[in-house]
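**Q** model this:
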Amino acid sequence: MSDSAEPRRPLPLVMEAPRGRAKPPVHLADLDPAGRAALLAERGLPAFRAKQLSHHYFGRLVDDAEQMTDLPAGQRADLVGALLPPLMTPVRTMEADAGTTRKTLWRLFDGALVESVLMRYPGRATMCVSSQAGCGMACPFCATGQGGLQRNMSTAEIVEQVLAGARALARDEVPGGPGRVSNVVFMGMGEPLANYKAVVGAVRRLTDPTPDGLGMSARGVTVSTVGLVPRIRQLAEEGVPVTLALSLHAPDDELRNELVPINTRFSVEETVQAAFDYAQATKRRVSIEYAMMRGINDQGWRADLLADVLMRGDWGWVHVNLIPLNPTPGSKWTASDPADEAEFVRRLEARGIPTTVRDTRGREIDGACGQLAAAE
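**A** Down below sits the predicted model:
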């Protein structure tokens, strides 16, 4: 198949969003505690109120100023306007799996559209969040990649997706009783490591102790990447041991150059080595994401080659997560035959590589990332 593919020019390390756009309003979640206090002081407001606002936002999950009764009525609107400006508006929410999967399309302040998904399972609740409006990585089987990159999201816009899910769970709006967000995966729209500063800022806000942040464990956060090698190495030095998920999708350069064009910049060997080094540095097992595509990357010999690529070191540093492709309308890319999928799993496990097939949720609600935004 790759013989007939059109040649691709190598992508730059970071795909820059179009310039000239207005920036999102500064929000409490963009700032550390000192920055929040300084912003209030700059606006002539009492700096100590910043901690109260943080408690309402991260601790109580309040989004209605009228419920912030410990703030003086005469200053409440100014305080909330300074640190808690509205960031996004829901356009549409669709439900599946008896209401335990909720996909929301959001309109940002400048009209850009992004998606988030709340998935509740017995014992845990996961938020899948976007980090960019669109994506510049140009993977041809991905609905988001087909639309290109509009802009990077701010730290607060990323965090607000999680907080929206946290509020829904806390208010018993999701079947299963009141709950909390236990896991966050950066697997929505965009390439997280191409928006590095905002994504790391969001991780810090999510893991900072309450009321400075949401108080999550870094072990509950997964950051996905198609393989921006310098950023993987930078992330290993941040001191936040999040799980790294590498979207590999092919074990050989010839096919991966076509499926994941950034591979023309960073080869399979370079990318997997960076992931291995990340695991060594953080002691966190890396997840290898592999979308199974019929007749493209699901052959048994490619499973053997994938095992060869991943066999390094003397400890279980990696876990393979096979993803049944959720095809976009009109796409030539389709999900693998179940028998081929089972054989792929068998071959990997025979080599001692832990492998699972991802639970696919949301097919009936345009579950593939980017489908709702594209339809809108």
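
**Q** contacts, neighbours, all on C-alpha from now
**A** Fine.

**Q** on contacts alone, who are the packing partners of the host helix or strand of residue 345?
**A** Using DSSP states H and E, residue 345 falls within helix 338-350. If you count contacts as 3 or more C-alpha pairs under 8 Å, 6 or more residues apart in numbering; DSSP states H and E, helix 338-350 packs onto helix 300-310, strand 355-357.

**Q** In a markdown table, list the ones you listed along with distance to residue 232 and mean neighbour count.
**A** As requested, the helices and strands packed on helix 338-350 are arranged in a markdown table below (distance: least, C-alpha to C-alpha, whole Å; neighbours: other C-alpha atoms under 10 Å):
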| stretch | distance to residue 232 | mean neighbour count |
| --- | --- | --- |
| helix 300-310 | 17 | 17 |
| strand 355-357 | 22 | 16 |
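
**Q** Which one of those lies nearest to residue 203?
**A** With distances scored as C-alpha to C-alpha, the stretch of the helices and strands packed on helix 338-350 nearest to residue 203 is strand 355-357 (25.9 Å).

**Q** hmm, back to that, off-centre distance for the helix holding residue 345?
**A** 27 Å (C-alpha atoms, centre = their mean, to the nearest Å).

**Q** And stretch 367-376, by the same measure?
**A** 15 Å.

**Q** if I look at the residue located most distally from the centre of the chain, how far off is residue 80?
**A** In the chain, the residue that sits farthest from the middle, by C-alpha atoms, centre = their mean, is residue 74; the gap is 39.2 Å. Per C-alpha to C-alpha, to the nearest Å, residue 74 is found 12 Å from residue 80.

**Q** host element of the residue farthest from the centre of the chain?
**A** Using DSSP H and E, residue 74 maps to helix 73-83.

**Q** who does that helix touch, helix- and strand-wise?
**A** For helix 73-83, the packing partners by 3+ C-alpha pairs under 8 Å, 6+ apart come out as helix 33-42, helix 49-54.

**Q** got the buried residues for stretch 368-376?
**A** Buried residues in stretch 368-376, defined by neighbour count with 16 or more other C-alpha atoms under 10 Å: 368-373.

**Q** what do you get for stretch 230-242?
**A** Under 16+ other C-alpha under 10 Å, the buried positions of stretch 230-242 are 231-232, 235-236, 240-242.

**Q** and if you look at stretch 183-197?
**A** For stretch 183-197, the neighbour count (16+ other C-alpha under 10 Å) marks 183-196 as buried.

**Q** quick one on the thing from earlier: would you list the helices and strands packed on helix 338-350 in TSV and tack on distance to residue 221?
**A** Shown next, in TSV, are the helices and strands packed on helix 338-350 (distance: least, C-alpha to C-alpha, whole Å):
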stretch	distance to residue 221
helix 300-310	23
strand 355-357	19
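
**Q** Nearest to residue 326, out of those?
**A** For residue 326, the closest of those is strand 355-357, at 13.1 Å, according to C-alpha to C-alpha.

**Q** quick one: the closest one to chain centroid distance?
**A** In terms of C-alpha atoms, centre = their mean, the centre of strand 355-357 is found 20 Å from the chain centre.

**Q** Could you also give me the structure for this second sequence? I'd like to compare it with the first:
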Amino acid sequence: MSIMVNIELRGCSEDELIKICKEIGLKRFRAIQLFQWVQQKAVRTWEEMKNIGERDRQTLRSRLSLYPLEKVREQRSKDGTRKYLFRLEDSETIECVLMDYARTSSRDRHTVCVSTQVGCAVGCAFCATGLEGFRRNLSVGEIVGQVLDITHLVRQEDPDFQVTNIVFMGMGEPLLNYDQVLQAIQLLNQAQGLNIGMRRMTISTCGVVPQIIQLAKDNPQVGLAVSLHASQDEVRNKLIPMNRRYPLTQLMEACQEYTQITHRRITFEVALTAENAKREEAEALAKLLKGQFGYVNLIPVNPVAGTGMERPKPELIRRFAQVLEDAGISVSSREERGADIDAACGQLRRQWEG
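**A** Modelled structure (predicted):
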């Protein structure tokens, strides 16, 4: 006797829903309707699916579970950034951030920074998330659900709102939850859903070498950002413990292989503190990145209680960037977003649980 397993609706592709509907005696068009309600219109309840009759809804509920995230807290920055703390079905909490960037064209850019784990096992020295340790990986539905629930919330104020970009650089290390992240990317990309372009999604990693190479082979259209933060193994070992397992030599080789396969530039992220924003570090970084197909994104650190790190002065950031540019490396400085609402990963969760 087989036991029917209840499946998470938000984690299902259109093809998976077609297969499930066939198994329970419903027509193909029902699956397509269901997928559009959940993934395109971002509804949170079965009752909102107006063109699906009550009888069919009950049949679907026998196989599928719909678990919207519970908004615990929302903070809004003066620059328009919104930070959300969501509660999951098992009462764990995660964060995600919506950042709006005005464009000169008719379409603004709405970027959602998505979490992929509850907590994080990496424990980077400058990150609030790592201070809380690792709880578990997020499911596909929980990853996608962050984008869907933000869409639902913002559409209450702006019915035409659409997420345009996704960055997997919230709580957790995305490449340590590899399969679920890639499935989430496929779902977010589907034409009958939110239809977010692959090239508008970026995975940020601290340097999980095997998965960087696997990502290049599995999904060459998605962007890659590498949290570099130091040019020497001795320093990076302290900042990013993962470096002890995959030191800089291995990481740079993996980055070379990634760009050879995908022909896409890598974003090398460098967190700048008052301590490391020095000319010597900029010169060493330029030497390390020589020959890499990528550019550097300088990130002045957000002050986080418990890390002891301070933001560098603007003139130090400019001098650091100039050294890289003089060495022929493209460089940008991340626009500060949401500093007045503690937008750094893990800060809101720590406040809530602390």
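
**Q** For the two chains, what TM-score is obtained?
**A** After superposition, the two chains reach a TM-score (TM-score structural alignment, normalised by the length of the second structure) of 0.91; 343 aligned residues with a C-alpha RMSD of 2.0 Å.

**Q** From the buried residues of stretch 368-376 of the first structure, pick the one nearest residue 222 of the first structure.
**A** Closest to residue 222 of the first structure, out of all of those and judged by C-alpha to C-alpha, is residue 369, at 16.4 Å.

**Q** Show me what that closest one lines up with in the second structure.
**A** Taking TM-score structural alignment, the alignment pairs residue 369 of the first structure with residue 345 from the second structure.

**Q** before we move on, which element is its match in?
**A** Residue 345 of the second structure belongs to no helix or strand, assigned by DSSP H and E.

**Q** any idea how far it is from residue 169 of the second structure?
**A** Computed as C-alpha to C-alpha, the residue 345 of the second structure to residue 169 of the second structure distance reads 8 Å.

**Q** before we move on, the earlier item: out of the buried residues of stretch 183-197 of the first structure, name the ones that lie in strands.
**A** If you go by DSSP state E, these have 183-186 in strands.

**Q** Let me have those residues in TSV, extended by distance to residue 321 of the first structure.
**A** Converted to TSV, these look like this (distance: C-alpha to C-alpha, whole Å):
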residue	distance to residue 321 of the first structure
183	17
184	17
185	14
186	15
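
**Q** And for the corresponding residue of the second structure for residue 228 of the first structure, the neighbour number?
**A** Aligned counterpart of residue 228 of the first structure in the second structure: residue 208 (TM-score structural alignment). Neighbours of residue 208 of the second structure under the rule other C-alpha atoms under 10 Å: 20.

**Q** Any idea how many residues pack against residue 44 of the second structure?
**A** The number of residues packed around residue 44 of the second structure, counting by other C-alpha under 10 Å, is 19.

**Q** doesn't residue 335 make contact with residue 79 of the second structure?
**A** No: here residue 79 of the second structure does not reach residue 335: they are 10.9 Å apart, not a contact under C-alpha atoms under 8 Å.

**Q** between these two, which one's more packed in?
**A** Between residue 79 of the second structure and residue 335, residue 79 has the larger neighbour count (other C-alpha under 10 Å), namely 14 against 10.

**Q** Residue 36 of the first structure and residue 198 of the first structure: what is the separation?
**A** 17 Å.

**Q** got it, and residue 139 of the first structure?
**A** Between residue 139 of the first structure and residue 198 of the first structure the distance is 22 Å, computed by C-alpha to C-alpha.

**Q** Likewise for residue 210 of the first structure?
**A** For residue 210 of the first structure relative to residue 198 of the first structure (C-alpha to C-alpha), the value is 20 Å.

**Q** Help me confirm that the match of residue 228 of the first structure comes into contact with residue 178.
**A** No: look at residue 208 of the second structure against residue 178 with C-alpha under 8 Å: they stay out of range, at 10.3 Å.

**Q** rewinding a little: in the second structure, what stretch matches the helix or strand that the helix holding residue 74 of the first structure is followed by?
**A** Downstream of helix 73-83 of the first structure, the first helix or strand assigned by DSSP H and E is strand 88-96. Residues 69-77 of the second structure are matched to strand 88-96 of the first structure when aligned by TM-score structural alignment.

**Q** go on, stretch 342-357 of the first structure?
**A** By TM-score structural alignment, stretch 342-357 of the first structure lines up with residues 318-333 in the second structure.

**Q** Endpoint to endpoint, the matching stretch covers what distance?
**A** End-to-end distance of stretch 318-333 of the second structure (C-alpha to C-alpha): 9 Å.

**Q** Please compute how far that stretch lies from its chain's middle.
**A** Relative to the mean C-alpha coordinate of its chain, stretch 318-333 of the second structure is positioned 26 Å out (C-alpha atoms, centre = their mean).

**Q** can you check stretch 231-247 of the first structure too?
**A** Taking the mean of its C-alpha atoms, stretch 231-247 of the first structure sits 13 Å from the chain's own mean (C-alpha atoms, centre = their mean).

**Q** List the contacts of it.
**A** The contact list for stretch 231-247 of the first structure (C-alpha atoms under 8 Å, 6 or more residues apart in numbering) reads 193, 196, 203-204, 218-227, 274-275, 277-278, 281-282, 284-290.

**Q** The aligned residue in the first structure for residue 50 of the second structure and residue 56 of the first structure, how far apart?
**A** Under the alignment (TM-score structural alignment), residue 50 of the second structure maps onto residue 69 of the first structure. In this view, residue 69 of the first structure and residue 56 of the first structure are 10 Å apart by C-alpha to C-alpha.

**Q** In terms of neighbours, single out the busier of these two.
**A** Using other C-alpha under 10 Å, the more surrounded residue of residue 69 of the first structure and residue 56 is residue 56, with 19 against 9.

**Q** Can you name the residues that contact that one?
**A** Residues in contact with residue 56 of the first structure (C-alpha under 8 Å, 6+ apart) are 62-63, 68.

**Q** where does it land in three-state SS?
**A** Using DSSP: H, G, I helix; E, B strand; the rest coil, the structure places residue 56 of the first structure in helix.

**Q** What is the equivalent residue in the first structure for residue 14 of the second structure?
**A** In the first structure, residue 14 of the second structure lands on residue 33 (TM-score structural alignment).

**Q** neighbours around its match, how many?
**A** Residues contacting residue 33 of the first structure under the criterion other C-alpha under 10 Å number 16.

**Q** most neighbours per residue, which of the helices and strands packed on helix 73-83 of the first structure?
**A** helix 49-54 (a mean of 21; mean count of other C-alpha atoms under 10 Å).

**Q** Run through the neighbouring helices and strands of that helix.
**A** helix 33-42, helix 73-83.

**Q** neighbouring contacts of that helix?
**A** For helix 49-54 of the first structure, the surrounding residues in contact (C-alpha under 8 Å, 6+ apart) are 28, 33, 36-37, 40, 71, 79-80, 83, 211-213.
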